[in-house]
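Colleague: kindly return the folded structure for what I paste below:
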Amino acid sequence: MTRGSRNVAVVGVALSDCGRVPDATPYTLHAQAARRALADAGLPRRLIDGFASAGLGTLAPVEVADYLGLRPTWVDSTSVGGATWEVMAAHAADAIAAGHANAVLLAYGSTARSDVKAGRRTGTLSFGGRGPTQFEVPYGHTLIAKYAMAARRHMIEYGTTAEQLAQVAVQARANAALNPEAMFRDPLTVDDVLSGPVIADPFTKLHCCLRSDGGAAVLLTAEEYVRDCRTPPVWILGTGEAVSHAAMSEWEDFTVSPAAASGRLAFERAGVGPPEMDFAQLYDAFTYMTLVTLEDLGFCGKGEGGAYVTDARLTVTDGALPVNTDGGGLSAQHPGMRGLFLLVEAVRQLRGEAGTRQVRARDGGLPRLGVASGTGGWFCSSGTVVLGRN
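Modeller: Below you'll find the model as predicted:
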């Protein structure tokens, strides 16, 4: 898609060491992922004139850019939770298309797991008692409780079952079994998920994402630099972003996420639709997120998500729409704001670099189109990116 005067491609992607990395710092994971992404692209560091990062440092992304030895003339520190990286990718693509930057690096790193193990953080997220959330804090709403309430509302409205939600975790694990870098690869059954300890009704432990260390980086550049890259370009075809509520009491419908708006915009701008997608990479901190995002992006009708996710529809091996092909946040890795990992996996799939978990298009060849959609907060924000290859 032409955004301004230049087309924009992703030319480098990488992960840092992920999973259990007790000797790392968030800064070293940023740097490791960034170096690997540059090596993947085959472009020199001096070309980077844009940088985007969030979640680390008092002056993010200034501190991280300084650590990486970058002096960018375009920066972004948008922070909207898990949707941050899809939103940043959209902003970076707009900046490159308009000529405000030539190459933008997106980088993230977190030692969330090691911090909890070492007692550097409690593992419980607190969102404070000021602003709109002050009216809910006295009732003890945790992050997971907010998602659990939304899931229960969907169950009441549409008859969605705990077994259907469990299918999301089971199929994510089936994909993770094909990913040698995934933290958890042992097979799961629906009974395994349902018999686990209840964390927040209707979620048991395996309805919830794991906690890991890890980092990721993505390099976007203008079309004229593509010929200098060692990897085939993956084009940014369309993007969309949307925000919803801060307080749960202001959310009009617990069964509709802001992906309904961001997805519509992304697909319209790309000039393609959900039926043309070869795969989807969706934020999955909890199983319900996958189900409702599939509905809101238009892969099935509202209320039909429970039926849609059955029969191994989401798996690489048998699925009509492979989803979270690396195992997702439920089984592969989840160091915090996982949205950048969605973009890395989408690009690897489109370049045919996913190994045993490689998706095939309907004609048996490599996939041509895919979508990545991140969700932030408690369905407070959404960013959607449609990607494609030549």
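Colleague: alpha carbons only for contacts and neighbour counts from here, please
Modeller: Will do.
Colleague: ok, the one residue sitting closest to the centre of the chain to residue 87 distance?
Modeller: The centroid of the chain falls nearest to residue 339 when counting by Cα atoms, centre = their mean (2.7 Å). Using Cα to Cα, to the nearest Å, residue 339 is found at 9 Å from residue 87.
Colleague: how about residue 237, secondary structure?
Modeller: Counting by DSSP: H, G, I helix; E, B strand; the rest coil, the backbone at residue 237 sits in strand.
Colleague: next up, for comparison:
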Amino acid sequence: MTAASIVAAYEEPYARRTSRTAEQLLAAAVRGALGAAGLGHGDVDGLGVSSFSLAPDHAIDLAWRLGLRLDWIMQDPHGGASGINLLQHAVRAIEAGDARVVVLVAGDHLDRAAFARLTATYNRATAEALTPLPLRGPNALFALLTQRHAAAHGLADADYAQVPLSQRRWAARNPGAVYRAPLSLDEYLAAPVVAAPLRRFDCVPVVAGADALVLTAGGPGVRVRAVASRHNPDGQEGDGIVTGLAQVADRLWAGAGVGPGEIDLACVYDDYPVMALAQLADLGCAPDLHAFLHGRLARDGWPLNPSGGQLSAGQAGAAGGMHGLVEAVLQLLGRAGERQVDRARLALVTGYGMVLYRYGACANAAVLEGVA
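Modeller: As a prediction, the model looks like this:
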């Protein structure tokens, strides 16, 4: 178990529309997290940032505008994997004595035009090979992945529906989720098709917001039992329905000293239901996907993304990579309000993303434990 403690987590409320800039959202999240930790800006000597829309500013510009004097700073551009990347580096920095109090923050404000520009120019491969088709963002790519995954595992639309349906039930207890109204299977199946077989409720709603964590050297809070990452595991030449987590699962669980059956809740990166299921399968949490979906998830109400996940709470750009961490920490600190998971002690958090050409190339996971 690491010597660093996560002592506070905060989410600046998500909104479908706002006049605030990315800088203002990030600053608000930093203030909220420090307030939850009982600390001030003057206590901070480390900062990690992830944001697509902070540009042309960088982490150091945000530090300057916040009045932070730092010994350690980092900026991570890797989207859905950025939160756990930042966490891994921050823990190592504290253990090495490079920093004592680190704030990690991620967030974005991407209006319709900004989101369209981001998805059209995400990287050179996208701009040169995909946008001219046009694919109009990642939905078409993940529709193809869902088709392939369904054929490989014998799953139908009503099976994949169990992920957004389960998470919507949790979202009803989260005042910060943008979608909280009950969702039935009939409503799910009747929703407009975005890219077959993906329907509206299979795709994350784009929102504005930010998430932040505060880490300190020791003390009560949440500890990282293990973290593991695997990036570009197959050079974009695999089938895309197995993530890099499959290559590090054994190392993750051995480092954590627990197995997947001992986890009390999971916060899995859920840009699409298919990828949430792929990550759970890769980590040994759902060896039989059909049984998992209709048994453990639908019948037993296992806490998968008890915030509602991105599918119901929303995806605030790069904050999507921090959202699951914030939810897991709140749960393990016993501060999740009405959606609090009873006797939550161990949480699994995953990150996934950064489409290089056909599918995400970055994957990581952490096992967290609440420590009194």
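Colleague: how about the residue nearest to the centre of structure 1, what does it touch?
Modeller: With contacts taken as Cα atoms under 8 Å, 6 or more residues apart in numbering, residue 339 of structure 1 has the following neighbours: 82-86, 283, 373-375.
Colleague: which residue in structure 2 aligns with it?
Modeller: In structure 2, the residue equivalent to residue 339 of structure 1 is residue 321, according to TM-score structural alignment.
Colleague: its match - that's part of a helix, no?
Modeller: Yes: the assignment for residue 321 of structure 2 (three-state DSSP) places it in a helix.
Colleague: hmm, back to that, quick one: which of the contacts of residue 339 of structure 1 is nearest residue 68 of structure 1?
Modeller: The nearest member of these to residue 68 of structure 1, counting by Cα to Cα, is residue 85 at 18.7 Å.
Colleague: so the closest one sits right up against residue 336, yeah?
Modeller: No: Residue 85 of structure 1 lies out of contact with residue 336 (Cα atoms under 8 Å); the separation is 11.9 Å.
Colleague: ok, for residue 40 of structure 1, nearest residue in space, not its chain neighbours?
Modeller: By the measure of Cα to Cα, 6 or more residues apart in numbering, the closest residue to residue 40 of structure 1 outside its immediate chain neighbours is residue 12, 5.1 Å from it.
Colleague: helix, strand or coil for that neighbour?
Modeller: Using three-state DSSP as the criterion, the local structure at residue 12 of structure 1 reads strand.
Colleague: for the residue mapped onto it from structure 2, give me its contacts.
Modeller: In structure 2, the position corresponding to residue 12 of structure 1 is occupied by residue 8, as judged by TM-score structural alignment. Shown in contact with residue 8 of structure 2 (Cα under 8 Å, 6+ apart): 33-34, 36-37, 213-215, 221, 329-330.
Colleague: where's the equivalent of residue 185 of structure 1 over in structure 2 relative to residue 165 of structure 2, distance?
Modeller: Residue correspondence, TM-score structural alignment: residue 185 of structure 1 in this structure matches residue 180 in structure 2. Noted for residue 180 of structure 2: a distance of 11 Å to residue 165 of structure 2, by Cα to Cα.
Colleague: more neighbours, those two?
Modeller: More crowded of residue 180 of structure 2 and residue 165, by other Cα atoms under 10 Å: residue 165, with 22 against 19.
Colleague: excluding residues flanking it in the chain, which one is nearest the more buried one?
Modeller: residue 183 (6.2 Å).
Colleague: can I assume the match of residue 185 of structure 1 sits in a helix?
Modeller: No: going by three-state DSSP, the assignment for residue 180 of structure 2 is coil, not a helix.
Colleague: which residue, other than its chain neighbours, is closest to it?
Modeller: The shortest distance from residue 180 of structure 2 to any non-neighbouring residue, by Cα to Cα, 6+ apart, is to residue 172 (4.5 Å).
Colleague: burial of that neighbour, as a residue count?
Modeller: Each residue near residue 172 of structure 2 was counted by other Cα under 10 Å, and the total is 23.
Colleague: relative to residue 81 of structure 2, how far out is it?
Modeller: As judged by Cα to Cα, residue 172 of structure 2 and residue 81 of structure 2 stand 27 Å apart.
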